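Novice: got a structure for you, letters missing:
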């Protein structure tokens, strides 16, 4: 069954939605873990790194924590898969450089890129809202197996510039930033809590359920659902 939506924009989650969570966990997480120490010791003057380090110290309640303690905290959060903003910021710095060097190439499910191109060609705006930092999102879309996809994307949102993904207020901020009415926005995600928050903010929402993904068995509650982007048709009325 195909789902049809008349909207102005589609907002995309990444992990479990456009891309395999396993790739992030098995490839990107170890890549960042192996480089935290060097980043902290060599790039302490970088504004993004300095801000993230200050945030780590604040979160762990240790204002004088040194690089070794910071790295230990980052690795612990990584083990917990905690969506801590400073962790995502530092991962974003590391991944951006890895993608730029060609060490990394991002993953997209086969059905995703053709759908994004079709929706973009139909005049629908595309945005990304992920727990990964904006820097990581930019590198991810710029370094796909099919080349640079950033020209398809009108804006990037994360937990720092929009807020937590399971809070309706975050979706209100994104709607305001895009200039589109909430009911003209469609959010695609595999996480029921995020879909609930988007709907509470007045958005339309579809749960993406891909076999093998962490939330597949749990399902998406009472939301409309699709197994691939092929099952979703998006258009933008001009009336």
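Specialist: Looks like it came in fine. Keep in mind that what you see is a predicted model, and the values were worked out from it rather than measured. Numbers count the residues shown, from 1 in each chain.
Novice: For the rest of this, base every contact and every neighbour count on C-alpha atoms.
Specialist: OK.
Novice: Check the secondary structure at the closest residue to residue 23 other than its chain neighbours for me.
Specialist: In this structure, residue 23 finds its nearest non-sequential neighbour in residue 107, 7.0 Å apart by CA to CA, 6 or more residues apart in numbering. Here residue 107 is coil, with the state taken from DSSP: H, G, I helix; E, B strand; the rest coil.
Novice: how many other residues sit next to residue 107?
Specialist: In terms of burial, residue 107 registers 21 neighbours under the definition other CA atoms under 10 Å.
Novice: That one contacts residue 144, doesn't it?
Specialist: Yes: Residue 107 is in contact with residue 144 according to CA atoms under 8 Å; the separation is 6.5 Å.
Novice: what about the residue nearest to residue 64 when sequence neighbours are not counted, which helix or strand?
Specialist: Taking CA to CA, 6+ apart, and ignoring the residues beside it in sequence, residue 64 has residue 57 as its nearest neighbour in space, at 7.3 Å. Under the assignment given by DSSP states H and E, the secondary-structure element containing residue 57 is helix 47-60.
Novice: Residues touching that helix, excluding its own?
Specialist: By CA atoms under 8 Å, 6 or more residues apart in numbering, the residues outside helix 47-60 that reach it are 40, 43-44, 63-65, 70, 73, 85-87, 89-90.
Novice: this is the other structure I want to compare:
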């Protein structure tokens, strides 16, 4: 079956895990308290804070308590949609004022540009919010890569380790699952995409094994015609 679209993870796949844990997360930790205090009454922020109250089962939590909860979630790397949305807002300020630049591996940049030029449709699926995804590519060290992508998906499409999430994405892309290649560095995500009928390729940049899937150490050696 011919591949017509590529769906890629970000962290550990197109971009360094270290960028997320050593740059983005510390930036969010540093700026989250002041951001939430300053913007708690803004509708977009207030809606996410209400979601934090619901998710934490603390319906009466005040803003200082909500900040504590959010910082605890960051420390635990919790994949909470409300946290991801708030982090995205904080990072947006960092990108806009030039304090942040998105890391994308040069081999990923070159392959994505080549595939786009060849007519493949490119999509992103990450646990980070869609806004955060758009920022990392739109304000990358390699420039604005956002024109390469046809769409973005986050945890609002479902958990990344569940096949149903990939079925929803295939429906949204409007292609048979077998015409979509999913790229990730996490075997459980690759398993879920495979169960949904997608083609898969694992990125093992630092070595290791992703059993049950073809794997490469670089985007440069991925041959879309070989699937």
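Specialist: Nice, thanks for sending it over. Just so we're clear, the structure is a prediction, and the values are computed from it rather than from any experiment.
Novice: Can you give me the TM-score here?
Specialist: A TM-score of 0.96 describes the superposed chains when it is computed by TM-score structural alignment, normalised by the length of structure 2; 227 aligned residues with a CA RMSD of 1.6 Å.
Novice: Superposed on structure 2, what's the mean shift for the helix holding residue 57 of structure 1?
Specialist: Compared with structure 2 after fitting, helix 47-60 of structure 1 deviates on average by 1.5 Å (mean CA distance after the TM-score superposition for structure 1).
Novice: Pull out the buried positions in that helix.
Specialist: Across helix 47-60 of structure 1, burial judged by 16 or more other CA atoms under 10 Å covers 49, 50, 52, 53, 54, 55, 56, 57.
Novice: same deal with stretch 116-123 of structure 2?
Specialist: For stretch 116-123 of structure 2, the buried set under the neighbour-count rule, 16+ other CA under 10 Å, comprises 116, 120, 121, 122, 123.
Novice: residue range for that stretch in structure 1?
Specialist: Counting by TM-score structural alignment, stretch 116-123 of structure 2 falls onto residues 120-127 of structure 1.
Novice: gap between that stretch and the chain center?
Specialist: Relative to the mean C-alpha coordinate of its chain, stretch 120-127 of structure 1 is positioned 18 Å out (CA atoms, centre = their mean, to the nearest Å).
Novice: what's the first-to-last distance across that stretch?
Specialist: Taking CA to CA, to the nearest Å, stretch 120-127 of structure 1 runs 11 Å from one end to the other.
Novice: sorry, back to before: closest one of the buried residues of stretch 116-123 of structure 2 to residue 98 of structure 2?
Specialist: Each of those was checked against residue 98 of structure 2 using CA to CA; the closest is residue 123, at 25.5 Å.
Novice: I'd guessed the closest one sits against residue 8; true?
Specialist: Yes: applying CA under 8 Å as the test, residue 123 of structure 2 and residue 8 come out as touching, 6.3 Å apart.
Novice: In a strand, residue 25 of structure 1, correct?
Specialist: No: when classified by three-state DSSP, residue 25 of structure 1 is found to be helix rather than part of a strand.
Novice: Now distance to residue 151 of structure 1 too, for the buried residues of helix 47-60 of structure 1, in TSV please.
Specialist: As requested, the buried residues of helix 47-60 of structure 1 are exported to TSV (distance: CA to CA, whole Å):
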residue	distance to residue 151 of structure 1
49	27
50	30
52	28
53	32
54	33
55	32
56	33
57	37
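Novice: ok, so of those residues, who is nearest residue 200 of structure 1?
Specialist: Of all the buried residues of helix 47-60 of structure 1, the one sitting nearest residue 200 of structure 1 is residue 55; the distance, using CA to CA, is 29.6 Å.
Novice: Could you find the counterpart of that closest one in structure 2?
Specialist: Counting by TM-score structural alignment, residue 55 of structure 1 corresponds to residue 51 in structure 2.
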